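Student: sequence plus the predicted model coming up.
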Amino acid sequence: MMTPEDIEALFTRADGSYVFARWGRPIAPIVFGVEDRTLSTVKGAFEAVMALSGHKMAETDPELGSNTMVFFLRDWDELAAVPDLDRLVEGLAPLLERLKSIEANQYRVFRFDEAGAIKACFIFIRMDDELSQLPAETLALSQVVQSVLLWSDLAFTKRSALGQLDDGRVVLRPEIAGLIRAAFDPVMPSFADDPSHALRLHARLSTQAPSQ
């Protein structure tokens, strides 16, 4: 099991601040730029993670229509041509210039409600040579896991949230799966900025059945 320090590190940002947020409303995803087969894979990943977390999915969000937009693209400039995206993502133009300058292949933008809970997420995936080598299932699961909570910007830089079974299948690491379940426990807050929150997450992990 992860220690409280391990959990705290997953939500401690590069500037040293502790920030945690989970979704405060059902997730209503929409996916752009993929074939139907990949679309089914991405939606399947959302369904699997929602089933794990106990959180809900919805066909539409009453305020935003879709509150989780996943864009697959080959070049960052493609996003500049998406109608009204600059109204949904503040500072889109300078963001795209920065992503191009560092040759990034993925980026996530979160929006939050008045209580600090996640209310929208925009997931941008540029299919460079590295990401194109990944199976669709692996890429989809990785992106969904990274958007279901507000993780630290350093959370998975040294070790992926995913692991590989003996038969070659890629799955969510058990400790990360347990942490997501704990984070969505109804008794836990939707937002926290005090490191003591990691102790509460650890306590919820301790109460989970070994078989989970």
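Tutor: Yes, it's here.

Student: CA only for contacts and neighbour counts going forward, please
Tutor: Noted.

Student: next, name the residue at the spatial heart of this structure.
Tutor: Nearest to the centroid of the C-alpha atoms of the chain, with distances taken as C-alpha atoms, centre = their mean, sits Ser147, at 1.3 Å.

Student: next one: it from Pro94, what distance?
Tutor: As judged by C-alpha to C-alpha, to the nearest Å, Ser147 and Pro94 stand 22 Å apart.

Student: alright, now check it against this:
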Amino acid sequence: MSVTLTPAEIEALFLRSDETFLFARWGRPIVPVVFGVDDRTLGVIKGAIEAVVALAGHRMAGTDPELGANLMMFFFRDWQELPEVPGLDRLVPDLGPLVARLQEAEANQYRIFRFDEAGAIRACFVFLRMDEALGAVPAETLALSQIVQTILLWSDRAFMDRSALAELPDEGGVILRPEIAALIRAGYHPVLPGMSRDPSLALRLAARMAVQ
């Protein structure tokens, strides 16, 4: 499998539906906390987080000085459970209207990012309503997919036509597509900015991928 992407393919992964380009990566160590899963699933999710963070060459920590935890993942059965989570309305403004919109759309997942003064990611909230579709996805696949989608600020259209993951035909599991793994590594190279709205960044990312 190819581990290269053209600059145009890279740009498309960060080109939003309003046709604006926006790239961002985490600017601080990632401190995860997961709600609503059993111990086995918790271990799977934390293993996926550690693997993707290591792939990026980024860092994890035991606590975030501002938020305590800055990557919060919520697993639940009904959107109406969210307003009952103590203090969540302080972390997610307009939580009530958001829940109403997601419920009306019958959405089963949603991600909210928060950014620091430089535009880098400082927090992410992941909400997963475990409907029949998500419930049928193996825990390892769901965990890896979600972490990949939080390690960078991808376009809202990224991975709609093709998943970031690839199946292992002989083993039945999944892996991160090599070209997406290479792009994540390139995105965390220290010479590149933590945030950019300049589409020419795709050229720099392609160049970094080429020398890995």
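Tutor: Looks like it came in fine. If you're wondering where the values come from, they're calculated on a predicted model, not measured in any experiment.

Student: counterpart of the residue nearest to the centre of structure 1 over in structure 2?
Tutor: Matched across to structure 2, Ser147 of structure 1 falls on Thr150, judged by TM-score structural alignment.

Student: show me which helix runs longest in structure 1.
Tutor: Counting residues, the longest helix found in structure 1 (DSSP state H) is helix 36-53.

Student: in structure 2, what stretch matches it?
Tutor: Residues 39-56 of structure 2 are matched to helix 36-53 of structure 1 when aligned by TM-score structural alignment.

Student: quick one: distance of the matching stretch to the chain centre.
Tutor: Relative to the centre of its chain, stretch 39-56 of structure 2 is centred 13 Å away, using C-alpha atoms, centre = their mean, to the nearest Å.

Student: same thing with stretch 103-117 of structure 2?
Tutor: Taking C-alpha atoms, centre = their mean, one finds stretch 103-117 of structure 2 lying 11 Å from the centre of the chain it belongs to.

Student: so how far is the first residue of that stretch from its last?
Tutor: 32 Å.

Student: repeat for stretch 103-113 of structure 2
Tutor: Start-to-end span of stretch 103-113 of structure 2 (C-alpha to C-alpha) is 20 Å.

Student: where in structure 1 does that stretch fall?
Tutor: Mapped onto structure 1 using TM-score structural alignment, stretch 103-113 of structure 2 spans residues 100-110.

Student: residues in contact with the longest strand along structure 1?
Tutor: If you go by DSSP state E, structure 1 has its longest strand at strand 118-126. For strand 118-126 of structure 1, the external contacting residues (C-alpha atoms under 8 Å, 6 or more residues apart in numbering) are 21-25, 67-76, 104-113, 143, 147, 149-150.

Student: picking that back up, mind telling me what element the match of Ser147 of structure 1 is part of?
Tutor: Assigned by DSSP states H and E, Thr150 of structure 2 belongs to helix 139-151.

Student: quick check: buried residues in that helix?
Tutor: Buried residues in helix 139-151 of structure 2, counted by 16 or more other C-alpha atoms under 10 Å: 139-151.

Student: likewise stretch 166-178 of structure 1?
Tutor: The neighbour-count check on stretch 166-178 of structure 1 (16+ other C-alpha under 10 Å) flags 170-172, 176-178 as buried.

Student: kindly report the same for stretch 47-62 of structure 1.
Tutor: Here stretch 47-62 of structure 1 shows 47, 49-50, 53, 55, 57, 60-61 as buried, counting by 16+ other C-alpha under 10 Å.
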